[in-house]
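Engineer: sequence and predicted model, in that order:
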Amino acid sequence: MGDLKYLNRFFWTYRLRMALGIVFICISNYFQVLQPQVIREALDLVIDYVNAYGVYDGFGVQGEFFGILSHTLMLFAGLVLLLALIMGFFLYLTRQTIIVMSRLIEYDLREVIFQHYEDLSLEFYKRNNTGDLMNRITEDVNKVRMYLGPAVMYMANLVSTIIFVIVSMLAVSPTLTLYTLIPLPVLAISIYYVSNIIHTRSTLIQQQLSRLTSIAQEVFSGIRVVKSYVRERQQIRYFAGQSDVYKNMSVDLAKVDAWFFPLMIFMVGAATILTVYVGGLQVVAGEISAGNIAEFVIYVNMLTWPVTAIGWIASIVQQASASQKRINEFLSTEPTVIDPDPDYRGDIRGSIVFEDVTFVYPDTGIKAIDGLSFTLKPGEKLAIIGRTGSGKTTIADLLLRMYDITSGRILVDGKDVSKIGLANLRRRIGYVPQDVFLFSDTIRANIAFGADHDPDEAEIEQFAKYAAVYKDIEGLTLGFDTLVGERGVTLSGGQKQRVSIARALIKRPDIVILDDALSAVDTNTEQQILGYFNEALQDKTAIIITHRIYGHLKFDKIIVLEDGHVAEVGTHEELLANGGYYSEIVERQLAEEVDEQ
């Protein structure tokens, strides 16, 4: 139960519902326990009337006895039915409180997990599979809900039923009660043993289910690669193999579960036999009546489901414990990037300073940035150029505080970036990443996603024009209402890039970062976009990360990165004069443009 302690806060939140549910269970079981007592009275009355009926054999009063007996039995039957209706009504109220409570907690728990997922840093997502994350917020939460609702309800039902039944049995005959309950300790020991097995196997099953979800998610996301390499059969065999592992583990768990019910039935049957045998001896001795035996047999059968439910409840609790343990592993993971002021909102002028910044990726140990220093004044334009793996994208990640630097300082408007409100910092930066991601929604919704307000149609269209994607969208059958599919699969690479640019610009940011964002567009489209940049970004600080030179955009400073440190820095003219890597890129690009002409 240690892993399930986390859920106590939710029980406290809905304590009134749970308390009412337990009260309703107790009331329901109280009326249920009265039924055997009514039946005992009816049976004893019948026996008395039968004996009296024999005494008056041959007398006319026998007919009156029979009529009185029939009327009395009808009253007893009506009383039993009334008790059953009352019991059912309170059982209905029980489900309306405890089961509804479990659904509310399930909702709250998913909200907590989802919010925590969003708060976690980028490195967390690099260490964990998407399928595993999804499985913990769906399948694991479902397992936990079974503990929150059905397990709690049936446990309360079990405890209250046993208390009411045993008290009623002791009031009749302590000796008969003792014999009736002899099988229960054996049952408890068996349940404890089997529950441990269930707990261990449930944990392994949930881990395997996460693995299956991850495999399916990766194959579906990379279906183009799978098909282009004709690896469908291979993936099917691999998935089938992992499914067999899951199936075998589930079957083994089912075999363990299968011991519960036969064991319960056997113990209950043994208790019934003992009740009839010992009870019969006591009737002969005149210690109890024949109706008491019937009463005890009903009590034993009344305990059948609650006692049987012990195994089911134990199984649910063990599986919920295994699932909650997996959930707790993520909930106990703290974000490495902390927001110092979540509520602050304000503009940023755009001054950026990197002071001897070094960064080592925590998950791989790779040093991406090594002693990097540069300064940008508000409104200046910076181009960052370098070979693949030189650390260009890392600069954007550090400026956005996707990671915290290993050493050095990053200043924005003269203030350490770690002291600036994280949400406000990212809100004031328009970032177009190298790996463009679009949501499976309409083009309109993807562009509007970048705004911190609800943009109207005209505003969305205007920024689509700034990103030179308006004509492409108009050419689509549904225009801005076109669904782009998962990760924008229905759009071309260039269209996805331009929609992403429109999404960044509609934020009206103070700082703009483009990470190789024009690599998939043609020269004419590039000129349109850069023309808007020259006009609209005059007073904005801009960082352009690229592999090529943009002749239509004037940069105040150009940095050439090599292995995470500055190899060259200066203006376009200064770097050309140096004859280094930058001049090689310019010459190669000019040659390619000549060849294209």
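Structural biologist: Good, I have the coordinates. Numbers count the residues shown, from 1 in each chain.

Engineer: make it CA atoms for all contacts and neighbour counts henceforth
Structural biologist: OK.

Engineer: who touches stretch 61-77?
Structural biologist: 38-39, 42, 46, 49, 53, 56 (Cα atoms under 8 Å, 6 or more residues apart in numbering).

Engineer: can you check stretch 94-106 too?
Structural biologist: So stretch 94-106 is in contact with 10, 14, 17-18, 20-22, 24-25, 141-142, 144-146, 148-150, 152-153, going by Cα under 8 Å, 6+ apart.

Engineer: circling back: ok, the contacts of stretch 61-77 vs V353, which is closest?
Structural biologist: V38 (86.8 Å; Cα to Cα).

Engineer: so how many other residues sit close to the closest one?
Structural biologist: When neighbours are defined as other Cα atoms under 10 Å, V38 has 18 of them.

Engineer: now secondary structure and distance to P185 too, for the contacts of stretch 61-77, in a markdown table please.
Structural biologist: Putting the contacts of stretch 61-77 into a markdown table (DSSP: H, G, I helix; E, B strand; the rest coil; distance: Cα to Cα, whole Å) gives the following:
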| residue | secondary structure | distance to P185 |
| --- | --- | --- |
| V38 | helix | 30 |
| I39 | helix | 29 |
| A42 | helix | 33 |
| V46 | helix | 37 |
| Y49 | helix | 41 |
| Y53 | helix | 46 |
| Y56 | coil | 50 |
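
Engineer: buried among the residues you listed? Need that as a selection in PyMOL.
Structural biologist: Of these, the buried ones can be selected in PyMOL as follows, counting by 16 or more other Cα atoms under 10 Å:
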select buried, resi 38+39+42+46+49+53
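
Engineer: try this one side by side with the last:
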Amino acid sequence: MELSAPLAVPAGPRSSWAALRRLGPYLRPVRLPVGAAAAATLGALLCGLAVPLVTQRIVDGPLSTGDAGAAVRPILLVAALGAAEAALFYARRKLIARPTALVESRMRADLLAHLLRLPVAFHDRWPSGQLLSRAVGDLVVLRKFLAFAALFLVVNSVTVLVGLGVLFLIDPWLALVGLAGAAPLLLVSYFYETRYKVAARATQDEGGHLATLVEETMLGIRVVRAYGQGRGRLAVFRAQAERLRTAELRVVRIMAALSTALLVLPELGIAGQLGLGAVGVANSTLSLGDLVAAVTVSTYLRWPTECIGWALAETSTAAAACDRYWEVRDTPPGLTDPARPRPPVRPARGHLRLEHVEFRYPGAGRPVLRDVSLELRPGETVALVGATGSGKTTLAALVPRLADVTAGRVTVDGVDVRELRLADLRAVVGCAFDDPLLSSLTVRENVTLGAPEATDDAVWEALRVAGAADFVAALGPDGLAVRVGEQGMSLSGGQRQRIALARAIVGRPALLVLDDPLSALDLHTEAEVERALRRVLRRSTALVVAHRPNTARMADRVVLLEDGRITARGTHRELLAASAAYRALMAVDPRPAGETHDDGVVVR
């Protein structure tokens, strides 16, 4: 476990406004409620903007004439405008909440669906914490942007334009003075927005790194404690948290400078209006009501103006989040269904052929597999044996099409696997890997992952075949309903592997791909599962990646893979006799079974 190197994520483009424009397909279905929310917001702001005009009438009318009775109706109108403003803001919240939450959920579902289609190599390259931060944190940012910042950016811009129009109607000179104070905000906002955009992206990336670090530490907590690396891991966490804090403080400093400008410049404009207006009132070229109305409108426009600056900053954050989202979504899926899929053979026989197969990882200098040809007849079990790095797991992954060959072809029942729908292929092929990963679900849900329609009787039968029925029954009155904990860590390694084996066979697939299915079993359990496997293998075709003599001995034939090529074929006994490389891998004496060493040890 890495304790010092900083976590990396593939670099993507800096945030761009184009990424936000790509939200169009998600917004079109909810455009009516979003438009209604925008209209309600604009109506509320215009109600507030009308109050200074009513105030002008009160000052120049009842207040100047001393007619208190004439002020009642304008005052009631102000109260009505205030009530309408509050009601319209309430309507905005009600109208905007559901559609933006719907956009968020659809984007999250589409992201997960895309992640499930991406090749395994992509997931090997991308830290899971970065993917998690995009699926959760970044989409929350986008939802809040759509519900608040985007709405107010548009509505407040309209409000400011209308407010300026009102100011010009009241007095053009006062409007120009107010505009002179507000105009520099455009330059200031652009200056800080470009810096905020970069800082916001850096903060989101650092947050993803920290999420990855926490996840890896929690998942590897046993290793961390076993090696006494708690302090070292904490030091790495503190260093990463400090990088995140530095990035966040940079965002705060930029926002503080922007907020200061947004507060000071409009105030200078209002001060200029008061000075010019005072001269006008003194010279009787401007009424007191006009001055009060102009200053009140300018004061009212302070919040929309400040809000525009805040919304621009939030837009930068949303653009960065959107870029991070599309970085993943734009990755082309490695494996897709063919445009014109062929129907699978019914009933499936499990006849597997590999014809001159080559496989090369993207960017690799040499292929992992070279000119591999192999046939598994229906009902036959073939063990695949080889040293670490010889290509065994890669070859096994080609059968359920977890990866595609770069040359040659793989067929099941005579049909190229690339011509079958993935769902049809994987209904025929059952898999159990050497890393028996389980989800934090019930035993039943883990076993029926690939066969959700399986009955409880079928699940128990699969568990019995895998040698797992007894310990599952001991978990509780209804062992199938017991949750196994995150990654199945509440179970032993052997128990996890037996549940993974049950998962592979519960759907009674015609073809089994088993990657060292006995690796995590003790000798007693291995013997039990071996006996059960023999029953299963009699009714299925099976390709078994083997590391133990007992596993290879179960096979009808054994294939030796060396440096990506098949170098020997035969039964377990034949290869023991003929291949020194095979004997070295199996660590078995070449003499026939039952022959006794000088020290009395019997070779099986």
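Structural biologist: Nice, I can see it. In this text, all values refer to a predicted model and were calculated from it rather than measured experimentally.

Engineer: TM between them?
Structural biologist: For this chain pair, the superposition-based TM-score is 0.91 by TM-score structural alignment, normalised by the length of structure 1; 578 aligned residues with a Cα RMSD of 2.4 Å.

Engineer: max pairwise distance over the contacts of stretch 61-77 of structure 1: which two?
Structural biologist: When Cα to Cα is used, the two most widely separated members of these are V38 and Y56, lying 26.8 Å apart.

Engineer: where along the stretch 351-500 of structure 1 do the helices fall?
Structural biologist: 392-399, 422-427, 443-448, 457-466, 470-474, 493-505 (DSSP state H, counting those that start in this stretch).

Engineer: contacts for the shortest one?
Structural biologist: Contacts made with helix 470-474 of structure 1 from outside it, assessed by Cα under 8 Å, 6+ apart, are listed as 461, 464-465, 479-480, 495.

Engineer: again, but for the longest one
Structural biologist: When contacts are taken as Cα under 8 Å, 6+ apart, the neighbours of helix 493-505 of structure 1 outside the stretch itself are 430-432, 436-438, 443, 446-451, 463-464, 466-469, 472, 488, 517-521.

Engineer: how much does that helix stray from structure 2?
Structural biologist: Helix 493-505 of structure 1 differs from its equivalent in structure 2 by a mean of 0.8 Å after superposition (mean Cα distance after the TM-score superposition for structure 1).

Engineer: what packs against the helix or strand that that helix is followed by?
Structural biologist: Proceeding N to C from helix 493-505 of structure 1, the next assigned helix or strand is strand 511-515, under DSSP states H and E. In terms of contacts (3 or more Cα pairs under 8 Å, 6 or more residues apart in numbering; DSSP states H and E), strand 511-515 of structure 1 is packed against helix 392-399, strand 429-432, strand 541-546.

Engineer: got the ones you listed as CSV, with mean neighbour count and distance to T272 of structure 1 columns?
Structural biologist: CSV is the format used below for these (neighbours: other Cα atoms under 10 Å; distance: least, Cα to Cα, whole Å):
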stretch, mean neighbour count, distance to T272 of structure 1
helix 392-399, 20, 71
strand 429-432, 25, 74
strand 541-546, 24, 81
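
Engineer: can I get these in a markdown table including distance to M134 of structure 1?
Structural biologist: Below are these laid out as a markdown table (distance: least, Cα to Cα, whole Å):
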| stretch | distance to M134 of structure 1 |
| --- | --- |
| helix 392-399 | 25 |
| strand 429-432 | 26 |
| strand 541-546 | 33 |
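
Engineer: out of those, nearest to K507 of structure 1?
Structural biologist: strand 429-432 (6.6 Å).

Engineer: what's the match for S28 of structure 1 in structure 2?
Structural biologist: Aligning on TM-score structural alignment places S28 of structure 1 opposite A44 in structure 2.

Engineer: next up, identify which helix or strand that match is on.
Structural biologist: Using DSSP H and E, A44 of structure 2 falls in helix 31-58.

Engineer: have a look at how far, on average, that helix is from structure 1.
Structural biologist: Relative to structure 1, helix 31-58 of structure 2 is 1.7 Å off (mean Cα distance after the TM-score superposition for structure 1).
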